[in-house]
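Asker: What shape does this take:
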Amino acid sequence: MKQTQRIKLGLAGVVAIGALLGTTALTFSASPVWAEDQKPASEASKQKDAGQDFFTKPQSVTSNGSVTVHGAHIEYQAVSGTLIVHPKGWDDSASADDEKDKKPGAAASIFYVAYFKKGAAAENRPITFIYNGGPGSSSVWLHMGAFGPKKVVTADDAHTPAAPYSIVNNNDSLLDVSDLVFIDAPGTGYGRLTGTDKEKAFFGTDADANAFTDFIAQFLSRYGRYNSPKYLFGESYGTTRSAIVANQLADDKGIDLNGVILLSQILNYDNDIDAAQMNPSVDQPYVLSLPSYAATAWYHKRLPTQPADLKTFLQEVEHFALTDYTSALQDGNAITPEKRDAVAQKLHDYTGLPVDYIKKADLRVNGGEFEKTLLGDKGIDTGRLDSRFSGPTMDQLAQYPYYDPQSSAMSSAYIAAFNDYARNSLHYGNSPAFGNGYQEYKFFSDAIMKWDFSHKQPNTDFPIHNAVNVLPDLASAMKHNTSLKVMLNQGYFDLGTPYFQGIYEMRHLPVSYDLSKNVQIVQYESGHMVYAHQDSLAQLHDNVAKFITSTYKPTSAAK
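Answerer: Presented below is the predicted three-dimensional model:
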């Protein structure tokens, strides 16, 4: 369901080489009610204007629901809607007269779905902002697969059969410990971009982070949640975004966070294994991806000798990767034949790839090549985002897979489930503001093809136009707020953002040894979407819930 990921990481490699969410109170009812700022025009002559207003003014629809989480029954109020954000530097004090002769400035209506537990005091109820990555992805995956009150049932490591799909109570929703706000990236969901140079204004690393920072500050004000414990939860490119947003919230908005929760991290794009071949002399991606290759080969039983315990096996592979393998790659063309043969044999033992193939690859096999080759003798490609999945190869002579078997296996289920849930439960998507009463929910935008990956790191005077590295941003946020806690969650079978890459990046955060103790790292026997594996989802819920409840202190009134 994230087929743009391959393109995204590929573009990141190219870049590396080339330069190398009105009022502050909520009103709910038993049936859906459109907020006053969204009241639709009833006359046909006003429908066009109302439709335009739909994307330039904040919208909201409220509904009610309940969920049972680990035996606890939770009544909640859901608010689905949009908030309007503008590019950084936009002046909200400009009068209409000042603006009437100007071209309309760029703006984004950002769609969100917020869940509020009924009867909870705001100051003692955490609120977590949740989003996926892409860049250019909606939050449907985390919403319907991980933490929303309803989830879609998908097959564990195989293609989910076509509709009808089951939408069930989510026993692992995070509503037991936190209110939740699922945010769709600009240009996705039911939100839209408007105005002059709209894509340029939002399709970029810093522009995107500015939009999310603005959205979160607006949301806290609109719904009176400034004094609530606050958390970010980002997946994939959403982790890149989180590092910047955490720092910007503190620096630009005066908002400290209690915690930043990362899922399937990529903070330094120089570590990208998909495009490593485009960056010769930088061998680190091969080192950091090797344990994930080994985990994948272990799962598919392609190792010459099958270890009984995965974690013990991976500890051995990690040690080899940082020692003998690193040494061999650093030798470059000066490596001796004996050392080359020994390392190639060891790579065969750990990955199951043929020794001759490893030698032809000069001991350097990138992500696409591994996915194509591991089960290539059977005419099968492994998944990239979750290598437990596999599927028929499109072209047995190709060097890389043409698709991601995991994405193909479950995308349809998520798309169908959310469209049904949004319209029939959230009552959003069939707005009376439109003559045809229908709006399209955009699961992805085309942002990746237009993305500006340049990034201005903290305490620098200008953007850097090479591969994105936001380790300084996260470090800055931790230094400004020394009580800020960071949690990293990873899947062993993730070839898009290999787990050892995340460990390496956390070990290299430019913070003191004492501050580094604020980082917690957890792995799961799953892939990029850790929650796609039911047992791992249950573990993820428990770990994140414990992280949230341990990183804020309730006020005395709640004790």
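
Asker: going forward, measure contacts between C-alpha atoms and count neighbours the same way
Answerer: Will do.

Asker: how near is the residue most central in space within the chain to residue 483?
Answerer: The structure's the chain has its C-alpha centroid closest to residue 235; by Cα atoms, centre = their mean the separation is 2.3 Å. As judged by Cα to Cα, to the nearest Å, residue 235 and residue 483 stand 22 Å apart.

Asker: next one: residue 500
Answerer: Look at residue 500 and residue 483: by Cα to Cα, they are 26 Å apart.

Asker: Residue 59 now?
Answerer: 35 Å.

Asker: higher neighbour count, these two?
Answerer: residue 59 (24 against 16; other Cα atoms under 10 Å).

Asker: got a list of what the more buried one touches?
Answerer: Remark: with contacts taken as Cα atoms under 8 Å, 6 or more residues apart in numbering, residue 59 is in contact with 34, 35, 37, 38, 81, 82, 83.

Asker: ok, and the most crowded of those?
Answerer: That'd be residue 82 among the contacts of residue 59, by other Cα under 10 Å, with 28 neighbours.

Asker: Shouldn't that residue be within a strand?
Answerer: Yes - counting by DSSP: H, G, I helix; E, B strand; the rest coil, residue 82 is part of a strand.

Asker: With adjacent residues omitted, what lies nearest to it?
Answerer: When the adjacent residues along the chain are set aside, residue 82 lies closest to residue 111, with 4.3 Å between them (Cα to Cα, 6 or more residues apart in numbering).

Asker: one more to line up against the first:
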Amino acid sequence: MFRLFVITTTLLAASSAAAQEPPKAADRKDALTRTKHTVTIGGKLIEYEATAGRMQLKDDEGKATANIFYIAYTKSKEDAKKRPLTFCFNGGPGSSSVWLHLGTFGPRRVTLSDEGEALPPPAKLVENEESLLDLTDLVFIDPVSTGFSRAADEKNAKQFHGVQEDVQSVGEFIRLYTTQNDRWPSPKYVAGESYGTTRAAGLSNHLQGRLGMRLNGVLLISAVLNFGTIRFDEGNDLPFILYLPSYAATAWYHKKLSAEQQADLPKTLAEAEKFAAGEYTLALQKGLDLSESERDDVAVKIAHFTGLSKAFVLRADLRVEGQRFMRELLRDQGRITGRYDSRILGKDFNDAAERPDYDPSYASVQGTFTESFNAYLRGELKYESDMPYEILTGRVQPWNYGTATNRYLNVAPSLKTAMAQNADLRVFVANGYYDLATPYFATQYTVNHLGGDRKLRDRVTMAYYEAGHMMYAHKPSRLKLKKDIAAFYQP
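Answerer: Prediction:
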């Protein structure tokens, strides 16, 4: 357990952000900055206060264990105790919260093309009309070793680098923030993206069972709760089945399907899902008992839905791993598709390679978000630090999977337990059709296997977008996402 520690060094807000003075160099390590701003959302001007800084965690003996960096936004001139409060984070493991922060939820947003690709440098921020700040106050959390968050003793940083260790430290931060800011009366939500959804599911049960904090809702953006659905391993046929509809969507987007399939994406995806869950599943289960004629017929159908050649599918033994698909689909054009967003293309270094050398969809945005965040933090929020801001780091590796070592991590039971014990807990899940990191059909599978009372499933809202892992990078999807989340926050 960690103990309460109140940071006493703060920088009080002046009448406007422009009037703020940055912390002195000696105070850069842990000073909080508070600045005042406005944003227009839905045609309404919203005044808010931004707080940036680090919160210290302590162990039972009162010894500092870590300093967690966060940025919080609270709407001004309202009773905070009645305002919803949402804690946000990304995944990795090893990612800061910058993606949800500057991509969709925060009051400032990185400028990208309408399709979600980077614009020429330098990067620019704009007012985010799709921010959630009209619905809820927001706290963006960087887990230990990401962003500016660090262990008090870097030699012992590994005590935070694991499934349960991460849930406990982020959970303790949430408890401390809620206590220090008198937010226990507020409706509370957690929102995670990618591995952040794994963390969110674990937190839902930890906060409620260990800390006595019930949540009103959990938002899962590009979810992975059961890692058996996405790990391409020998003997695990599940991912090959669950990725196939996303392959179909990708092939459709790049016009690699038949004219009939190209005419109607929803129809094509429905047919791909039916094949994947039926005939394809049965074929893979047969293994060597599959006859040559059956094998040939299934290969034809896989090629039909994926845009790949029958010969390639047969060479892959009917099992097309994600990286191989990204390399093979547009090989004839000398292009690779993105993993996070398969709409985004790149040029590989070796056209004969088996797998891509990099992910063009990540490369497209990584620099833009890094530039934007560093400029925003120092310019608008007046927070100074000489440390490098770890956007996505390998410092957390090797990650400790604890009881899930040598098996697939599955936190869906934690979410199910939290929902079973809290009848008012609702879940929102956002899925991108072109996401080849956490495919939408895999998430459907996980939700449909929560087990227990079927009424649990009725409290899960599934939403779909014609975009990738970061669906909010795509303008039409970002607009739809805000509309869907606004409906979810309604009582």
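
Asker: TM-score them against each other, please.
Answerer: Once superposed, the chains reach a TM-score of 0.94 (TM-score structural alignment, normalised by the length of the second structure), with 484 aligned residues with a Cα RMSD of 2.3 Å.

Asker: What about the counterpart of residue 182 of the first structure in the second structure, how many residues nearby?
Answerer: With TM-score structural alignment defining the correspondence, residue 182 of the first structure maps onto residue 140 in the second structure. Residues near residue 140 of the second structure, counting by other Cα under 10 Å, number 24.

Asker: Residue 140 of the second structure touches residue 70, doesn't it?
Answerer: Yes - Residue 140 of the second structure is in contact with residue 70 according to Cα atoms under 8 Å; the separation is 5.4 Å.

Asker: Chain neighbours aside, what residue packs nearest to residue 466 of the second structure?
Answerer: Of all residues apart from its sequence neighbours, residue 433 sits closest to residue 466 of the second structure (Cα to Cα, 6+ apart), at 5.5 Å.

Asker: how near is that neighbour to residue 339 of the second structure?
Answerer: Applying Cα to Cα, one obtains 12 Å for the distance of residue 433 of the second structure from residue 339 of the second structure.

Asker: what does residue 477 of the second structure give?
Answerer: Distance from residue 477 of the second structure to residue 339 of the second structure, by Cα to Cα: 18 Å.

Asker: Check residue 233 of the second structure too.
Answerer: Using Cα to Cα, one obtains 18 Å as the distance from residue 233 of the second structure to residue 339 of the second structure.

Asker: Which one's more surrounded, the two?
Answerer: Between residue 233 of the second structure and residue 339, counted using other Cα under 10 Å, the more crowded position is residue 339 (26 against 12).

Asker: What residue in the first structure is paired with the more buried one?
Answerer: Checking TM-score structural alignment: residue 339 of the second structure goes with residue 384.

Asker: give me the number of residues near the nearest residue to that match once chain neighbours are set aside?
Answerer: Leaving aside its sequence neighbours, residue 384 of the first structure sits nearest to residue 495 (Cα to Cα, 6+ apart; 5.1 Å). Residues contacting residue 495 of the first structure under the criterion other Cα under 10 Å number 31.

Asker: Now do the contacts for residue 495 of the first structure.
Answerer: Contacts were defined as Cα under 8 Å, 6+ apart; by that measure residue 495 of the first structure touches 289, 292, 293, 367, 383, 384, 385, 386, 387, 527, 528.

Asker: Can you tell me what sits against stretch 471-485 of the second structure?
Answerer: Stretch 471-485 of the second structure is touched from outside by 103-104, 112-117, 130-132, 428, 430-432, 463, 465-467, with contacts defined as Cα under 8 Å, 6+ apart.

Asker: burial count for the equivalent of residue 236 of the first structure over in the second structure?
Answerer: Using TM-score structural alignment, the partner of residue 236 of the first structure in the second structure is residue 194. The criterion is other Cα under 10 Å. On that basis, residue 194 of the second structure has 24 neighbouring residues.

Asker: Same question for residue 338 of the first structure.
Answerer: As a measure of burial, residue 338 of the first structure has 9 neighbours, counting by other Cα under 10 Å.

Asker: what about it, helix or strand, and which?
Answerer: When secondary structure is defined using DSSP states H and E, the element that contains residue 338 of the first structure is helix 337-351.

Asker: In the second structure, which residues correspond to that helix?
Answerer: When helix 337-351 of the first structure is aligned against the second structure using TM-score structural alignment, it corresponds to residues 292-306.

Asker: before we move on, what about stretch 496-510 of the first structure?
Answerer: Correspondence between stretch 496-510 of the first structure and the second structure is established over residues 437-451, with TM-score structural alignment as the criterion.

Asker: what about the matching stretch, how long is it end to end?
Answerer: Between the opening and closing residues of stretch 437-451 of the second structure we find a distance of 25 Å, counting by Cα to Cα.

Asker: Okay, buried residues for it please.
Answerer: Of the residues in stretch 437-451 of the second structure, those buried by neighbour count under the rule 16 or more other Cα atoms under 10 Å are 437, 438, 439, 440, 441, 442, 443, 446, 447, 450.

Asker: Any chance of these in TSV with secondary structure and distance to residue 365 of the second structure as columns?
Answerer: Below are these laid out as TSV (DSSP: H, G, I helix; E, B strand; the rest coil; distance: Cα to Cα, whole Å):
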residue	secondary structure	distance to residue 365 of the second structure
437	coil	16
438	coil	18
439	coil	20
440	helix	22
441	helix	25
442	helix	25
443	helix	25
446	helix	29
447	helix	30
450	coil	34
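
Asker: In those, find the pair that's most separated.
Answerer: Using Cα to Cα, those reach their maximum pairwise distance at 437 and 450, which is 21.1 Å.

Asker: corresponding residues in the second structure for the lengthiest helix in the first structure?
Answerer: Longest among the helix segments of the first structure by residue count, using DSSP state H, is helix 405-424. Helix 405-424 of the first structure corresponds to residues 360-379 in the second structure, going by TM-score structural alignment.

Asker: mean shift between the matching stretch and the first structure?
Answerer: Superposed on the first structure, stretch 360-379 of the second structure shows a mean distance to its aligned partners of 0.8 Å (mean Cα distance after the TM-score superposition for the first structure).

Asker: Any idea how far that stretch is from the middle of the chain?
Answerer: Stretch 360-379 of the second structure has its C-alpha centroid displaced from the chain centroid by 16 Å (Cα atoms, centre = their mean, to the nearest Å).

Asker: surely the match of residue 339 of the second structure meets residue 494?
Answerer: Yes - proximity of residue 384 of the first structure to residue 494 meets the contact threshold set by Cα under 8 Å, at 6.7 Å.
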